[in-house]
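> Whatever this is, show me its structure:
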Amino acid sequence: MATVMDDDPSVEFHAFFERHHAELARFARLLTGETEAGDDLAADALLALWHRWDRVRATAHPVAYARGVVAHLARSRLRGTIRERRRVALFWAGRSHHTDGPDVPAVLDLQDALRALPFRKRACVVLRHAFDLSEKDTALALGISVGTVKSQTSKGMAELKRLLGEDRATALTPTRMRTAGAMAEGGPR
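Down below sits the predicted model:
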């Protein structure tokens, strides 16, 4: 059940904003792998919440609703980015440009590995391990079942192990996941 903090919706929303903006921005940064995009997505999500605040404040879990909005916006942004990259690749495919091969780093860091995961797996791994959310809270935020959260988190962690190597992936802790998010923001906090 939603907790009403004040009769004035603008005061209540302001308090919600102050309490959850940083978390929503960090979530968006981890989903997109881009600091500025994460900040923009959090701002866009909060603006959308403000426009529907009467409905949002009546929900049982306004924060889960907010996370769902961020996840939806991040997914849309990533799809747009993929479409744009395909257009650029098609443009350059007609050009005579020779490379000896891709410049692949010897070791992938956690941010690169997270970006390599499909969106749903990444979202589940980030919410479960970087935000320490329960399976139920993760399911609420993403609008999926608890069973899907379990399978996507398990598959996502298996992919991280493949990308990072067994030793490095096994050493992942919530603190290291949060540090990766802080690094995406421009440095540890």
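
> can we go C-alpha only for contacts and neighbour counts from here?
Noted.

> In three-state terms, label residue 183 for me.
At residue 183 the chain is in helix, as set by DSSP: H, G, I helix; E, B strand; the rest coil.

> To compare against the first, here's the next sequence to fold:
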Amino acid sequence: MVDEDGFREFVRVRLPRLSRAAYLLAGGHAQAEDLLQGALIKAALSWGRISKAQDPEAYVRKILYHEHVRTWRRRRWLEHSTDRVPERAQQSDEVSQTVLRVVLQEALAKLTPRQRAVIVLRYFEDLSEADTAQVMGTSVGTVKSQTSHALGRLRKLAPELAERFVEVGS
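Next up is the predicted model:
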């Protein structure tokens, strides 16, 4: 018997965090909605087992990550932006923050799905290396190397973001 009320309560409480993670993984609102919907459908089908887990949110985030990779592998397309963000000149803080968000979104879109997932989990979800490794189903060493590669790539793609990302251990 499925605990529908428990699942609905879980989604109600955790939806903002899961939506943000899906958006950062997918790179767009429509894609994030599709990604999150697919992950929540899988979670709902297994909710009886997931709800008994020590951390159901981590389990659902893992489903979200795997859905993201599965979708990417199935489609095998790369997004190419055609417009560049213009040089900044005398911008207000709000405009400056908006430009940084756009630059970050474009830079994240150019990372591999695994690199993007590492950045999202480590820096936006604030997970430890061990927790990130668990969510991704990989080793801590792989998380460390993927983080290093992803940060290096972000520094090349968007040098204006370099001060936002600090190497682990610095």
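
> For residue 64 of structure 1, what is the corresponding residue in structure 2?
Residue 64 of structure 1 maps onto residue 58 of structure 2 when the alignment is built from TM-score structural alignment.

> And residue 39 of structure 1, by the same measure?
By TM-score structural alignment, residue 39 of structure 1 lines up with residue 33.

> Around the alignment partner in structure 2 of residue 11 of structure 1, how many other residues sit close by?
Aligning on TM-score structural alignment places residue 11 of structure 1 opposite residue 5 in structure 2. The local packing of residue 5 of structure 2 (other C-alpha atoms under 10 Å) involves 9 other residues.

> Identify the residue nearest the geometric centre of structure 1.
Central residue of structure 1 (C-alpha atoms, centre = their mean): residue 31, 2.6 Å from the mean position.

> who are the neighbours in contact with that one?
Residues near residue 31 of structure 1 by C-alpha atoms under 8 Å, 6 or more residues apart in numbering: 38, 71, 74, 114, 115, 119, 122, 123, 126.

> how about the strands in structure 2?
Taking DSSP state E, structure 2 contains no strands at all.

> Could you tell me which residues within the longest helix that it contains count as buried?
Across structure 2, the longest stretch assigned as helix under DSSP state H is helix 4-26. Across helix 4-26 of structure 2, burial judged by 16 or more other C-alpha atoms under 10 Å covers 7, 11, 18, 19, 20, 21, 22, 23, 24, 25, 26.

> okay if I get those as a markdown table plus distance to residue 135 of structure 2?
What follows is these, written out as a markdown table (distance: C-alpha to C-alpha, whole Å):
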| residue | distance to residue 135 of structure 2 |
| --- | --- |
| 7 | 20 |
| 11 | 19 |
| 18 | 13 |
| 19 | 17 |
| 20 | 16 |
| 21 | 13 |
| 22 | 14 |
| 23 | 17 |
| 24 | 16 |
| 25 | 14 |
| 26 | 17 |
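
> Which one of those is nearest to residue 128 of structure 2?
residue 21 (15.5 Å; C-alpha to C-alpha).

> which position in structure 1 aligns with that closest one?
Alignment note (TM-score structural alignment): residue 21 of structure 2 maps to residue 27 of structure 1.

> residues touching its match, list them.
Contacts of residue 27 of structure 1 (C-alpha under 8 Å, 6+ apart): 38, 67, 70, 126, 127.

> Between which two of the residues you listed is the distance greatest?
38 and 127 (14.9 Å).

> can you give me the helices in structure 2?
Going by DSSP H, structure 2 shows helices at 4-26, 29-45, 47-50, 56-75, 93-109, 113-119, 129-136, 140-157.

> Show me which of those helices has the highest average neighbour count.
helix 113-119 (a mean of 24; mean count of other C-alpha atoms under 10 Å).

> Give me the distance between that helix and the centre of its chain.
With C-alpha atoms, centre = their mean, to the nearest Å as the basis, helix 113-119 of structure 2 stands 7 Å off its chain's centre.

> That helix vs structure 1, average distance?
On superposition with structure 1, the mean distance recorded for helix 113-119 of structure 2 (mean C-alpha distance after the TM-score superposition for structure 1) is 0.7 Å.
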